[in-house]
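# Mind folding the following:
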Amino acid sequence: MIRVILTDIEGTTSSISFVHEVLFPYAAEHMADFVRTEASNPKVSEQLAMVADQSGVAADDFDGLIDVLQAWIREDRKATPLKALQGMLWEQGYQQGAFRGHVYPDAADALRHWHDRGLRLYVYSSGSVKAQKLIFGFSDCGDLTPYFSGYFDTRMGPKKESVSYCNILNELGVEPSTVLFLSDVEAELDAAEAAGMQTAWLVRNAAPTGSKRPVMRNFQDVDALLKQR
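Take a look at the predicted model:
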């Protein structure tokens, strides 16, 4: 029996276009000023030190660090310090009303329903935990954070490697077969299955080819799957 649902965000609960057309451009536009004005903030300086370590740029070379961060944004690099800094920037944007987090209405309805049924809900995304809480806390479907029991990001490991899901299972303290992982990326599902989790492939628009894996089109389909298990 499924007792825990672990969900991806981008392409699963939320539109890919929101991330790439709203959040990423906002971070790119404001990153330079943020680094220069907030560099003395311990939380920011900690992440900049990690950028310096990973890039080889001197920690006091703010222009160089900004160039690295902008390049990582363009590459959609899954770098933990970049995701942390983006999360800080997005927090400002949400609080100032520059945008609201996009969540599909069917996802919001299902999350409420599953929570009320006693299922434990968690997020696993390449975005930082802060960014995850923001998209659900300031969503266009209201504050959804009360429905979640916890959040996981790249500190658990890369999303396409099974060890990451083993790390999550260790944190959850449950049998792998009681966890259902939702994602739009088949390689992530493969990694979760290798760790013993059950999975659901949620593909909202494109018609996948070359795979025998069942396709869920929305969260109603996932809910129907849950009732079969």
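# okay, CA-based contacts and neighbour counts for the rest of this
Will do.
# Can you show me the helices along the protein?
Under the criterion DSSP state H, helices of the chain are mapped to 16-18, 24-38, 42-55, 62-75, 80-95, 105-116, 129-137, 162-172, 186-194, 219-228.
# okay, now the closest residue to Val51 other than its chain neighbours: neighbour count?
In this structure, Val51 finds its nearest non-sequential neighbour in Pro81, 6.2 Å apart by Cα to Cα, 6 or more residues apart in numbering. Look at Pro81: counted by other Cα atoms under 10 Å, it has 20 neighbours.
# Can I get the helices of the chain in TSV including distance to Arg204?
Converted to TSV, these look like this (distance: least, Cα to Cα, whole Å):
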stretch	distance to Arg204
helix 16-18	11
helix 24-38	22
helix 42-55	35
helix 62-75	24
helix 80-95	25
helix 105-116	11
helix 129-137	19
helix 162-172	24
helix 186-194	13
helix 219-228	10
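# Quick one: closest of these to Met156.
helix 162-172 (5.2 Å; Cα to Cα).
# counting contacts, what elements does the closest one pack onto?
In terms of contacts (3 or more Cα pairs under 8 Å, 6 or more residues apart in numbering; DSSP states H and E), helix 162-172 is packed against helix 186-194.
# Run the chain-centre distance for the helix it packs on.
Offset of helix 186-194 from its chain centre (Cα atoms, centre = their mean, to the nearest Å): 16 Å.
# and if you look at stretch 88-95?
Using Cα atoms, centre = their mean, the offset of stretch 88-95 from its chain centre is 16 Å.
# Could you do stretch 204-215 as well?
With Cα atoms, centre = their mean, you get 22 Å for stretch 204-215.
# If we go by neighbour counts, what in that stretch is buried?
Val215 (16 or more other Cα atoms under 10 Å).
# Can you get me the start-to-end distance on it?
Start and end residues of stretch 204-215 are separated by 9 Å (Cα to Cα, to the nearest Å).
# and the helices of the chain, which is most packed in?
Highest mean neighbour count among these (mean count of other Cα atoms under 10 Å): helix 129-137, with a mean of 22.
# how about Leu180, what does it touch?
Contacts for Leu180 were tallied using Cα atoms under 8 Å, 6 or more residues apart in numbering; they are 2, 4-6, 197-200.
# one more to line up against the first:
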Amino acid sequence: MIKAILTDIEGTTSSIDFVHDTLFPYAQQHLRRFLREQAGDDAVQQALDDVEAIVGQDLSINEAADVLEQWIAEDRKATPLKTLQGLIWKVGYDSGELQGHVYADTPAALQRWHANGHKLYVYSSGSVDAQKLIFGHTAYGDLTPLFSGYFDTRIGGKRERSSYTAILREIGLPGEAVLFLSDIGAELDAAHAAGMRTCQLLRDDKAMPNDAHPQARDFDEIRL
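Below is the predicted model of the structure:
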């Protein structure tokens, strides 16, 4: 019996194009100015320290920005990059320049599952703060009260079985009681290896079907 639903964001609750065509360019456009203006902020400084730890050398603000821009170009899932992107996006959301995208069927499904007693969790390569911003600033209102928890790359990579095992420990449920939703077959493979149930979302032609998992074109097709 499914007691909890763990969902990806990109290609699952929200459009991949929104992340790649709106969020990533916004963060890149504002990165250098943000670092210069917010370098004294504790969270920003910690992220910059983490960048230096990864590259193994001290960096100026401009050098750190060079590294971060390269990581953006590579779509690298580096935790300090994701943290800084989330901080920059918060400025955009707070100013009204950004609005979190979710598919039209997402809010109703989340509300239905929540009302039926299912615990809802998010697992995305974007930082927890960035996840909350997307769901907190949608055209359908603030969806964050529906969720019981959020996970990002600090718990591990999304294609690693150990990450899903760690999530199961965190939420205190056996794998067979948790349904993982994603558009990426390798992520579903890892979740299944950890004992979770799975469903692949095939919302558009960007998704590559993995027939090892049940599939749905949208949340309305998912039957628990």
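# Could I get the TM-score for this pair?
The TM-score (TM-score structural alignment, normalised by the length of the second structure) is 0.97; 223 aligned residues with a Cα RMSD of 1.2 Å.
# thinking again about what came up before, can you say which of the helices of the first structure is nearest to Gly210 of the first structure?
helix 186-194 (11.4 Å).
# how far apart are that closest one and its match in the second structure?
Taken over the aligned residues, the distance from helix 186-194 of the first structure to the second structure averages 0.3 Å (mean Cα distance after the TM-score superposition for the first structure).
# and that helix, what does it pack onto?
helix 162-172, strand 179-183, strand 198-202.
# Next, format those as JSON lines and append distance to Glu91 of the first structure.
Output for those, formatted as JSON lines (distance: least, Cα to Cα, whole Å):
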{"stretch": "helix 162-172", "distance to Glu91 of the first structure": "25"}
{"stretch": "strand 179-183", "distance to Glu91 of the first structure": "25"}
{"stretch": "strand 198-202", "distance to Glu91 of the first structure": "28"}
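# Looking at the ones you listed, spot the one closest to Pro25 of the first structure.
Nearest to Pro25 of the first structure, of all those, is strand 179-183, at 23.8 Å by Cα to Cα.
# can you state the direction angle for that closest one and helix 186-194?
With axes from the mean of the first three to the mean of the last three Cα atoms, to 10 degrees defining the directions, strand 179-183 of the first structure sits at 170 degrees from helix 186-194.
# Where does strand 179-183 of the first structure end up in the second structure?
Aligned by TM-score structural alignment, strand 179-183 of the first structure corresponds to residues 178-182 of the second structure.
# mean deviation of that stretch from the first structure?
Relative to the first structure, stretch 178-182 of the second structure is 0.2 Å off (mean Cα distance after the TM-score superposition for the first structure).
# re the thing from before, which one, of the helices and strands packed on helix 186-194 of the first structure, ends up nearest to Ala28 of the first structure?
strand 179-183 (26.2 Å).
# just to revisit the earlier point, over in the second structure, see which of the contacts of Leu180 of the first structure survive.
Retained in the second structure by both residues aligned by TM-score structural alignment, their matches' Cα atoms under 8 Å are the following of the contacts of Leu180 of the first structure: 2, 4-6, 197-200.
# Going by neighbour count, which of those residues are buried?
By 16+ other Cα under 10 Å, these give 2, 4-6, 197-200 as buried.
# Farthest-apart pair in the residues you listed, please.
Val4 and Ala200 (13.0 Å).
# Report the contact partners of the most centrally placed residue in the second structure.
The centroid of the second structure falls nearest to Ser124 when counting by Cα atoms, centre = their mean (2.5 Å). When contacts are counted by Cα under 8 Å, 6+ apart, Ser124 of the second structure touches 7-10, 131, 151-153, 158.
# what's the spacing between it and Lys132 of the second structure?
11 Å.
# What of Val67 of the second structure?
On the measure of Cα to Cα, Val67 of the second structure and Lys132 of the second structure end up 26 Å apart.
# now do Asp58 of the second structure
31 Å.
# residues contacting Gln47 of the first structure?
81-82, 84-85.
# Of the residues you listed, which is the nearest to Ile73 of the first structure?
Looking across these and measuring by Cα to Cα, the closest to Ile73 of the first structure is Leu82, at 7.8 Å.
# Go ahead and confirm the closest one touches Trp72.
Yes - with contact defined as Cα atoms under 8 Å, Leu82 of the first structure reaches Trp72; the gap is 7.5 Å.
# follow-up on the earlier one: of the kept ones among the contacts of Leu180 of the first structure, closest to Gly118 of the first structure?
Val4 (9.2 Å).
# related to what we said a few turns ago, and the contacts of Leu180 of the first structure as JSON lines, adding distance to Leu172 of the first structure?
Below are these laid out as JSON lines (distance: Cα to Cα, whole Å):
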{"residue": "Ile2", "distance to Leu172 of the first structure": "13"}
{"residue": "Val4", "distance to Leu172 of the first structure": "9"}
{"residue": "Ile5", "distance to Leu172 of the first structure": "11"}
{"residue": "Leu6", "distance to Leu172 of the first structure": "11"}
{"residue": "Met197", "distance to Leu172 of the first structure": "12"}
{"residue": "Gln198", "distance to Leu172 of the first structure": "15"}
{"residue": "Thr199", "distance to Leu172 of the first structure": "17"}
{"residue": "Ala200", "distance to Leu172 of the first structure": "19"}
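# What is the nearest of those residues to Pro214 of the first structure?
Nearest to Pro214 of the first structure out of these is Ala200 (Cα to Cα; 7.7 Å).
# Ignoring the adjacent residues along the chain, who's closest to the closest one?
Leu182 (5.1 Å).
# can you tell me which residues contact Leu81 of the second structure?
47, 51, 68, 71-72.
# For Gly97 of the first structure, give its distance to Ala32 of the first structure.
In terms of Cα to Cα, Gly97 of the first structure sits 21 Å off from Ala32 of the first structure.
# Next: Cys141 of the first structure.
31 Å.
# try Arg112 of the first structure
38 Å.
# Kindly report the same for Ala192 of the first structure.
From Ala192 of the first structure to Ala32 of the first structure the distance is 37 Å (Cα to Cα).
# Kindly report the same for Ala84 of the first structure.
15 Å.
# count of neighbours near Val178 of the second structure?
There are 25 residues near Val178 of the second structure, going by other Cα under 10 Å.
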